[in-house]
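Enquirer: this one's sequence-less:
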């Protein structure tokens, strides 16, 4: 059994980005908009901004009150669209209920949509012509590649159909030649379906959902879940200790997908930066 060390892979990617950035006269710029005072969101934003600074990027943290109007937030996004020192724009989700998240995401010009959530960037991924792809699925593909695993013809099951992970993940796997099944809240006999998988990607947001008897011998398991238990510890969607000796490779929580997501965000920002350099 191999543990896929996302923390180490992420550090290697960040080191590579930092070395490349040194050759440019202007640093890539990433703006992160945080609305409200959600503690988890604040932590994510701090981690993203810290990662930016560590690789030599310019980081602009924009904190707005939870009672900001949709029009005011759209105005802020448009201001950043026009700012020539900003190459990537990220709006930390979730947003307050009175704001239409889709409308805000679509307001970010695709060239600066470093989360890869806009219709244009998702569409390009679905056509296997990606420009900027969603960070978590792209990071997972790098994790699978790191163990020299060939996805062609493999049966892959994704648990969770969110726009952030499940749906774009299915496109990444299809593009790699895998056969993909996406399970969601309406899926029947989910355990039986997961048991058939060569690769299991758990992104349901339910602690220890995937048990030892859910996975087949020798499967590759990627755990996207981040769940906080009553004792304050973090755990994934997979019962790691029960599953690890049955599988050929598994990612831990913490130290797996999370660090890779942030590293790929930096890579996407660099991609956006270089595209704008060429255009100018």
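Expert: Everything's here; your move. All of these numbers come straight from a predicted model, not from anything done at the bench.

Enquirer: For the rest of this, base every contact and every neighbour count on C-alpha atoms.
Expert: Fine.

Enquirer: quick one, what contacts the closest residue to residue 256 other than its chain neighbours?
Expert: What sits nearest to residue 256 in space, not counting adjacent residues and going by CA to CA, 6 or more residues apart in numbering, is residue 6, at 4.0 Å. Listed by CA atoms under 8 Å, 6 or more residues apart in numbering, the contact set of residue 6 reads 143, 251, 255, 256, 257, 258, 259, 260.

Enquirer: Could you do residue 136 as well?
Expert: By CA under 8 Å, 6+ apart, the residues touching residue 136 are 164, 165, 257, 258, 260, 261, 264.

Enquirer: swap the cut-off to 7 Å and go again
Expert: Each residue near residue 136 by CA atoms under 7 Å, 6 or more residues apart in numbering is listed here: 165, 261.

Enquirer: show me where the stretch 101-250 of the chain has helices.
Expert: Secondary structure of the stretch 101-250 of the chain (DSSP state H, counting those that start in this stretch): helices located at 101-107, 119-126, 135-146, 166-175, 190-195, 240-243.

Enquirer: Switch these over to JSON lines; also include distance to residue 64.
Expert: Below are these laid out as JSON lines (distance: least, CA to CA, whole Å):
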{"stretch": "helix 101-107", "distance to residue 64": "14"}
{"stretch": "helix 119-126", "distance to residue 64": "25"}
{"stretch": "helix 135-146", "distance to residue 64": "24"}
{"stretch": "helix 166-175", "distance to residue 64": "29"}
{"stretch": "helix 190-195", "distance to residue 64": "41"}
{"stretch": "helix 240-243", "distance to residue 64": "38"}
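
Enquirer: ok, second structure coming up, stack it against the first:
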């Protein structure tokens, strides 16, 4: 069994980004900039945003965290995004999800300039991704694809089951795998006899937020398990959607939780920010 070490790979990606930032600053006089909007005081979101800000600083990316109270109106939030769209120092804009219930997430995400949509959630980028055109890709699925590449895992022609159909992971993950010529089945919480599908899969990507849903008797020998889930048990321990201890001896490759897919998300977000800065440089040259 090979452990897919997302933590180590993420550090490698961050070093790549650091080099690219230095080159942009020296050769193009451009410092990439990322703005993160944090609404409310959700502890998990605040921790994640702080980690993003730290990673930006370490890579030499200019970053700003715009904290807003949970009582903020949708109009005020949209006005803030509009100002960020016009700010030439900001290459990427990211709205930390989830948003309070009184705010329409779709309207907010659509308000972000598609050329600054480093989260890859704007319909413009989603459409281009599905059409296999150049686009900003959602960071978590993007990270999984980079992991496949790093570990020499060929997905073309493989049977892949994606468990979960969210806009953030499941749907874009399926699209990227289809673009890579995999045979993809998407399952969700209403799928009857989930094991019927997973037992036939060469690769299982699970992202549903249900601790230990995937068991060893649901996968075939030599399967590859990519666990995107992260759940906190009553004991305080973090665990994935796959039962790691149960599955590990039956897999050829598996991601741990924590330390697997999670760290890749920030690494690929930084990659998207660099991409946005390079696109800005090209536009300014015209």
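Expert: Done, it's in. The shown structure was predicted, so the numbers you read here are calculated from the model rather than taken from an experiment.

Enquirer: TM-score of the superposed pair?
Expert: Scored against TM-score structural alignment, normalised by the length of structure 1, the superposed chains reach a TM-score of 0.99; 280 aligned residues with a CA RMSD of 0.7 Å.

Enquirer: mapping the contacts of residue 6 of structure 1 onto structure 2, which are still in contact?
Expert: Counting by both residues aligned by TM-score structural alignment, their matches' CA atoms under 8 Å, the contacts of residue 6 of structure 1 that remain in contact in structure 2 are 143, 251, 255, 256, 257, 258, 259, 260.

Enquirer: And the third one? What does it align with in structure 2?
Expert: Under the alignment (TM-score structural alignment), residue 255 of structure 1 maps onto residue 259 of structure 2.

Enquirer: Next, find the distance separating residue 210 of structure 1 from residue 29 of structure 1.
Expert: When distance is defined by CA to CA, to the nearest Å, residue 210 of structure 1 is 39 Å away from residue 29 of structure 1.

Enquirer: in the stretch 51-200 of structure 2, which spans are strands?
Expert: 62-68, 92-95, 159-163, 183-187 (DSSP state E, counting those that start in this stretch).

Enquirer: Residue 207 of structure 2: which of those strands is closest?
Expert: strand 159-163 (5.9 Å; CA to CA).

Enquirer: Which stretch of structure 1 lines up against that closest one?
Expert: By TM-score structural alignment, strand 159-163 of structure 2 lines up with residues 155-159 in structure 1.

Enquirer: re the thing from before, now, which of the kept ones among the contacts of residue 6 of structure 1 sits nearest residue 196 of structure 1?
Expert: Closest approach between those and residue 196 of structure 1, by CA to CA: residue 251, at 19.2 Å.

Enquirer: In contact with the closest residue to residue 270 of structure 1 other than its chain neighbours: list those residues for me.
Expert: Closest residue to residue 270 of structure 1 apart from its sequence neighbours, by CA to CA, 6+ apart: residue 28 at 6.4 Å. Neighbouring residues of residue 28 of structure 1 by CA under 7 Å, 6+ apart: 57, 58, 87, 270, 273.

Enquirer: and with 10 Å instead?
Expert: With contact set as CA atoms under 10 Å, 6 or more residues apart in numbering, residue 28 of structure 1 has these partners: 21, 52, 55-59, 85-88, 266, 269-274.

Enquirer: Which ones among the contacts of residue 6 of structure 1 map onto strands?
Expert: Members of these lying in strands (criterion: DSSP state E): none.

Enquirer: Out of those, which end up buried?
Expert: Neighbour-count burial (16 or more other CA atoms under 10 Å) applied to the contacts of residue 6 of structure 1 gives 143, 251, 255, 256, 257, 258, 259, 260.

Enquirer: Distance-wise, check the third one relative to residue 143 of structure 1.
Expert: To tie it back to what came earlier, the one meant is residue 255 of structure 1. 12 Å.

Enquirer: list residues touching both of those two?
Expert: 4, 5, 6, 9, 10.

Enquirer: which residue lines up with the third one in structure 2?
Expert: When structure 2 is aligned by TM-score structural alignment, residue 6 of structure 1 is paired with residue 6.

Enquirer: ok, now residue 231 of structure 1?
Expert: Match for residue 231 of structure 1 (TM-score structural alignment): residue 235.

Enquirer: Give me the neighbour count for its match.
Expert: Neighbour count for residue 235 of structure 2, taken as other CA atoms under 10 Å: 6.

Enquirer: ranking the shared contacts of residue 255 and residue 143 of structure 1 by neighbours, who comes first?
Expert: Ranked by neighbour count (other CA under 10 Å), these have residue 6 at the top, with 26 neighbours.

Enquirer: how much space between that residue and residue 98 of structure 1?
Expert: 36 Å.

Enquirer: for residue 24 of structure 1, same thing?
Expert: Residue 24 of structure 1 sits 41 Å away from residue 98 of structure 1, going by CA to CA.

Enquirer: same check, this time on residue 188 of structure 1
Expert: 34 Å.

Enquirer: Farthest pair within the shared contacts of residue 255 and residue 143 of structure 1?
Expert: The most widely separated members of those, counting by CA to CA, are 4 and 10 (11.2 Å).

Enquirer: residues shared between the contacts of the two?
Expert: Residues touching both residue 4 of structure 1 and residue 10 by CA under 10 Å, 6+ apart: 143, 255, 256, 257.

Enquirer: Name all residues that make contact with the aligned partner of residue 100 of structure 1 in structure 2.
Expert: When structure 2 is aligned by TM-score structural alignment, residue 100 of structure 1 is paired with residue 104. Residue 104 of structure 2 is in contact with residue 74, counting by CA under 10 Å, 6+ apart.
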